[in-house]
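here's my sequence, what's the structure:
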Amino acid sequence: MNTVDTKQIEKKSSPILSLGFSPCPNDTFIFDALVHGRVECGYAFKERLEDVETLNRMALSATLDVSKVSYHLLGHILGDYLLLRSGGALGRGCGPLLVAREKLDAASLAGKRIALPGRYTTAALLLRLFNPSLSDFVYLPFDKIMAAVADGSVAAGVIIHESRFTYQGHGLQKILDLGQWWEEETGHPIPLGGIAARRDLGRETLLALEQAIAASVERAFKYPAEARPYIRAHSQEMSDEVCDAHIGLYVNDFSRGLGSEGEAAVRLLLGRAEAAGIIPPLREPLLI
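The predicted structure follows:
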């Protein structure tokens, strides 16, 4: 007589939620345990790995149940989504960099063409907050920006992700650290990307997701070798050293949970974006 594995039956019958995040090492590190069933929340997940601006645009049409999004984009989607407290990228010393071929004065960029990694990225928001007079932007995939700056297609570019570790190898110079500017301007850490979940999933599901993502982060910290194959599968062009540096920069205690400090930073960023007319008025609750 065959023995029935009730845990397998429960797993197979779990409702499936769509989950979007980037193939960058920080996201695959965070979500590995969740998508592979090493933490439980009563749901299975169909993951969608895309660059952050693709995820932002998918969230604008409410395509995914749960998704990593830029904090800039969050201000545009609060009618459909709210922010989960776990799983995001927020910290100090990790902001976008403005780079150029030659040493430029950041204050003299007016009239120059600047490449940005997407209209709705936090990188784009920070540059607009830094200098509202700038307007000549070209939007490129984040991994195409360094080449565009290096070949003179644009005067400067804002780089994110692993480009922070490799731009000097492309003959580029740092003009401005937008994260450092934000920290000095406000005293707060910089909110880069957070996890948005559809409001219509309901409070019980949203709380379960928030807790499960936090547990996935904890497991990744406790057993980092478990996540390594998943990370490597989606970062084949990066060395282990760059992967580790990437994770070390973007995954921290704020990824476990925003806490009061993280929440204050998010509210300040969105408040400044609203005051500048960059995002619509904030009328919906931000968090569960």
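
from now on I want contacts and neighbour counts done on CA atoms only, so please keep to that.
Noted.

which parts of the stretch 1-150 of the chain are strands?
With DSSP state E, counting those that start in this stretch as the criterion, the stretch 1-150 of the chain has strands at 16-21, 44-49, 66-70, 81-91, 97-100, 114-116, 137-139.

give me whichever of these is most buried.
Looking across these with neighbours counted as mean count of other Cα atoms under 10 Å, the highest average goes to strand 66-70: a mean of 29.

isn't C41 up against A214?
No. Judged on Cα atoms under 8 Å, C41 makes no contact with A214 at a distance of 11.1 Å.

buried sites along the longest helix seen in the chain?
In the chain, taking DSSP state H as the definition, the longest helix is helix 203-222. For helix 203-222, the neighbour count (16 or more other Cα atoms under 10 Å) marks 205-206, 209-221 as buried.

structure for this one too, so we can compare:
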Amino acid sequence: MNIAFSPCPNDTFVFHAWVHGLIPGAPELNVTYADIDITNTLATKRNGPEVMKISYAALPWVLSEYALLPCGGALGRGCGPLVLTKGRSADNSDPSLISGKTVAVPSERSTAYLLFRLWAAKNVPGGVGQIVVMPFHEIMPAVRDGLVDAGLVIHEARFTYPTYGLTMLTDLGNWWEADTGLPIPLGAIIAKRSLPLDDLARWTRASVEYAWANPDASRDYVMAHAQELSHDVAKQHIDLYVNSYTTNLGESGYAAVFSLLDRASEEGLVPQIDLAALKP
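I've put the predicted structure just below:
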């Protein structure tokens, strides 16, 4: 079975057991490690992988072919994307600092970018200027080097951005949680609708539970794909993004996804969908 997910620590931690044949009855996996911008695009292709990790924001474009699995993804609290700028000003949290400015983002169909657009529409006077898409690990160096005015970052950048001399303009996760009271829906696991979805969910959940029960088993695999992160940062990353929502979206998880896509549809940012179709 073909699967695509990112090389980030949370994904490799979640799927380690399945990838290494440790889940009884689960099929062998052929893994493609790819940045979220790539998987969001792969999901729209006719011959895309059977299972993959994409942004929740990309779901409206793929639901005719793929179903959302209720586990394996990334939702949570205190784990949202950040908007970063270089240096300091009199008010580092003033949204007008990026009015008309160039902002780097990890994907135009990422949840991070969707949250950013919803936030900017309400908070950035006159709106931002040019949007530049680049791999997320290139964004902080680009802000540091003055290639862009601001950057939208995800994942372990939450822990490492001060080392680049950058300042947080806003935490979009905090904004979302304050505005909705819901967790932040970031990454979804989807599967072709022609597959045995209940089995896929069971195998995915078993892989997560194995990872929790054997936290050292995946260490070498995680670090081999961690893009030069330290073990401590990789562990922080896993602890933040692998949580109870990873084993079961639950009512609040589905409510978060419904709210995000419904708001985005009302703003004309994503196609309108039948939100009930997200839930099995």
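
could you tell me the TM-score of the two chains?
The pair, once superposed, lands on a TM-score of 0.93 when counted by TM-score structural alignment, normalised by the length of structure 2; 269 aligned residues with a Cα RMSD of 1.3 Å.

related to what we said a few turns ago, report the angle between the longest helix of structure 1 and strand 81-91.
20 degrees (axes from the mean of the first three to the mean of the last three Cα atoms, to 10 degrees).

quick check: what element follows helix 203-222 of structure 1 along the chain?
Sequence-wise, the next helix or strand downstream of helix 203-222 of structure 1 (DSSP states H and E) is helix 224-233.

where does that following helix end up in structure 2?
The alignment of helix 224-233 of structure 1 onto structure 2 (TM-score structural alignment) covers residues 215-224.

what about the residue in structure 1 that T246 of structure 2 lines up against, how many residues nearby?
For T246 of structure 2, the aligned residue in structure 1 is S255 (criterion: TM-score structural alignment). Residue neighbour count, defined by other Cα atoms under 10 Å, stands at 25 for S255 of structure 1.

now swap in R272 of structure 1 and tell me
14.

what's it aligned with over in structure 2?
Aligned by TM-score structural alignment, R272 of structure 1 pairs with R263 of structure 2.

try P191 of structure 1
Match for P191 of structure 1 (TM-score structural alignment): P185.

same question, D151 of structure 1
So D151 of structure 1 corresponds to D145, using TM-score structural alignment.

ok, now how distant is that match from M1 of structure 2?
42 Å (Cα to Cα, to the nearest Å).

and A43 of structure 2, by the same measure?
15 Å.

with T102 of structure 2 instead?
As judged by Cα to Cα, T102 of structure 2 and M1 of structure 2 stand 40 Å apart.

now the helices for structure 1?
6-12, 25-35, 52-60, 71-74, 122-130, 145-150, 163-166, 178-186, 203-222, 224-233, 240-250, 253-256, 259-275.

from those helices, which stretch is densest packed?
Mean neighbours per residue, mean count of other Cα under 10 Å, is largest over those for helix 71-74, with a mean of 27.

what range in structure 2 does that helix sit on?
Under TM-score structural alignment, helix 71-74 of structure 1 corresponds to residues 56-59 of structure 2.

what does that stretch contact?
The contact list for stretch 56-59 of structure 2, computed with Cα atoms under 8 Å, 6 or more residues apart in numbering, reads 40, 109-111, 114, 185-188, 257, 260-261, 270.
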